[in-house]
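Undergrad: Got a predicted structure plus its sequence, pasted below:
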Amino acid sequence: MEDTANTSAGSGPRERILAATAELLAAGGRGAVSTRAVGAAAEVKAPTIYRLFGDMQGLLDAVAAEGFTAYLKDKTVLEPTADPVADLRAGWDLHIGFGLANPALYLVMNEPRPGAAPPSAVAGLAFLSALVRRIAEAGRLRVSEERATDLIQASGRGTTLTLIAMPEQRRDPELSTLAREAVIAAITTDTPAAHPPTPVTAAVALRAVLPRTTALTAREQDLMQEWLDRIASAQDPSASVTSRSDADGT
């Protein structure tokens, strides 16, 4: 009977288990989440948890997926503006705010784990990639889209985890702002109107809009994409250092 209780009210065993786990996680961290505690809070027996989620890791993954979904729902309500860099700032601040408001859930969501990323994590990366592409299309990206996305993701996650680890009374509210602006300075240029495009910004911008063209065959597009990627990589600061070292014979 436990599997059918309250289903008409939209609170079947799966929903109750997820809600109970999220509450336990928020109140006491991962250590508070056990089969016994979840079962008692959700009014189900252990076999029901195992049948629905496999094991505790499966349950935590499902809770993390729910957290990602809620996070993405908040992010997608942000209306795009004419300035994609300003939109990146807003997205960064929302990311940090979500982590600090849900520290235990954020830690579960960002646990290193083998295998493919959960679908919601893939969706989050797709959201960030789309935002980076808008910056590239505006001619304001100084590195490749892939490097910019990786840097934003790594820096945002690292900043959030650092702030979570700090005692609340010692948290520096400016740390996130400084990290955010350092990343933006590293990956973006001034507005194209203020400065002419460099080879890298032009290559990255053209690479971003290349899929829209119908003037090239699929093979020609692949070749053009390879050339543009090589230009962007050659102009990358770290690649430039390597090139100078090779020229000096070091």
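TA: It's in.

Undergrad: Please make it C-alpha for all contacts and neighbour counts, starting now.
TA: OK.

Undergrad: list the buried ones in the strand or helix carrying Asp229?
TA: Per DSSP states H and E, Asp229 falls inside helix 218-235. By neighbour count with 16 or more other CA atoms under 10 Å, helix 218-235 contains the buried residues Gln221, Met224, Gln225, Leu228, Asp229, Ile231, Ala232, Ser233, Ala234, Gln235.

Undergrad: Columns distance to Pro13 on top of those, output as TSV?
TA: As requested, these are exported to TSV (distance: CA to CA, whole Å):
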residue	distance to Pro13
Gln221	51
Met224	53
Gln225	50
Leu228	52
Asp229	50
Ile231	55
Ala232	52
Ser233	52
Ala234	55
Gln235	55
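
Undergrad: Can you pull out the residues in contact with stretch 145-157?
TA: Here stretch 145-157 makes contact (CA atoms under 8 Å, 6 or more residues apart in numbering) with 92, 95-96, 128-129, 132-133, 136, 179-180, 183, 187, 204.

Undergrad: swap that for stretch 45-64, sorry
TA: Residues contacting stretch 45-64 (CA under 8 Å, 6+ apart): 3, 13-14, 17-18, 21-22, 34-36, 39, 105-106, 108-109.

Undergrad: rerun at 10 Å
TA: Taking CA atoms under 10 Å, 6 or more residues apart in numbering as the criterion, the residues outside stretch 45-64 that touch it are 2-3, 13-14, 17-22, 25, 30, 33-40, 42, 65-70, 105-111, 118, 120-121.

Undergrad: before we go on, here's another structure to hold up against the first:
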Amino acid sequence: MTDPRDRILAAAASLLESGGEEAVSTRAVGAAAGVQAPTIYRLFGDKQGLLDAVVTRGFEDYLADKTQRAETDDPVEDLRHGWDAHIALALDRPALYALMYARPREAGHSPAARAAFAVLAAHVRRIAATGRLRVAEDRAVAMLHGAGSGVALSLVALPPGERDPGLATAVRESVLAAITTDAPAGSDPGPVAAAVTLRAALDDLAGFTGAERALLGEWLDRVAAPSS
């Protein structure tokens, strides 16, 4: 690894996982990366800038791993695998995960972070398109994101021996039961699942002007909107 920036980020990430945020000092990072403090300041500004860059790199690595897995013909099962990968990241790199999700700051809104969130939204969109989503897409994404990060942070806050090994799976299945259905929307007598399914296919509907498509989307959103 010859690039100073890469060496610094790798050294900071290693110190973060071995000793927590307090271990990531410019002196320790410089020594581990083989650079002088002015190089760190020039590339990252200050310690917080360095930590933000570590978080951004963490999102990039997470996104690369998450998108390597090929999609199957079962979007719900693909979502399960995505959830499990999210929990695995938290358990494998708890200090980094805490910075990514407990204290996101600006790094949590980096292009990589937004792309990682978009992967989750794409999973939900695929479920909606098959008629198996029983709530609005935005609500489903929010529920999955909140529950996933919440249970992950709860687990990493505990010593390994005190963690409930089945907690993440139990929460995952509870959320999936709340947002998905085994039957496609066509066999569901209620209007919400049908509206969600049609909303997912809105961009593919032919014969509508842009204004008409926007109006239809607004109506479908109102049908699918949660009552509380």
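TA: Structure's in. What do you need? Predicted model, so just to flag it, every value in this text is computed and none were measured.

Undergrad: By how much does the helix ranked longest in the second structure deviate from the first structure on average?
TA: The helix of greatest length in the second structure, counted in residues with DSSP state H as the criterion, is given as helix 47-68. Its aligned residues in the first structure lie a mean 1.1 Å from helix 47-68 of the second structure after superposition (mean CA distance after the TM-score superposition for the first structure).

Undergrad: Whichever helix or strand comes after that helix maps to which residues in the first structure?
TA: Once the chain leaves helix 47-68 of the second structure, the next helix or strand it forms, by DSSP H and E, is helix 75-92. On the first structure, the counterpart of helix 75-92 of the second structure by TM-score structural alignment is residues 84-101.

Undergrad: Next, the buried residues of the matching stretch.
TA: Pro84, Val85, Asp87, Leu88, Gly91, Trp92, Leu94, His95, Ile96, Phe98, Gly99, Leu100.

Undergrad: could you redo these as JSON lines and give each row distance to His195 of the first structure?
TA: Supplementary listing: the buried residues of stretch 84-101 of the first structure in JSON lines, determined by distance: CA to CA, whole Å:
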{"residue": "Pro84", "distance to His195 of the first structure": "18"}
{"residue": "Val85", "distance to His195 of the first structure": "16"}
{"residue": "Asp87", "distance to His195 of the first structure": "21"}
{"residue": "Leu88", "distance to His195 of the first structure": "21"}
{"residue": "Gly91", "distance to His195 of the first structure": "26"}
{"residue": "Trp92", "distance to His195 of the first structure": "26"}
{"residue": "Leu94", "distance to His195 of the first structure": "30"}
{"residue": "His95", "distance to His195 of the first structure": "31"}
{"residue": "Ile96", "distance to His195 of the first structure": "32"}
{"residue": "Phe98", "distance to His195 of the first structure": "36"}
{"residue": "Gly99", "distance to His195 of the first structure": "37"}
{"residue": "Leu100", "distance to His195 of the first structure": "38"}
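
Undergrad: related to what we said a few turns ago, got the contact list for the helix holding Asp229 of the first structure?
TA: Residues outside helix 218-235 of the first structure that contact it (CA under 10 Å, 6+ apart) are 142-145, 147, 198-208, 210-211, 213-217, 236, 239-243.

Undergrad: same deal with stretch 185-204 of the first structure?
TA: Everything outside stretch 185-204 of the first structure that qualifies as a contact, by CA under 10 Å, 6+ apart, is 83, 85, 132-133, 135-145, 147-149, 151-152, 179-181, 205-208, 210, 225, 227-237.

Undergrad: Now list the buried members of those.
TA: When these are checked against 16+ other CA under 10 Å, the ones flagged as buried are 85, 132-133, 135-145, 148-149, 151-152, 179-180, 205-208, 210, 225, 228-229, 231-236.
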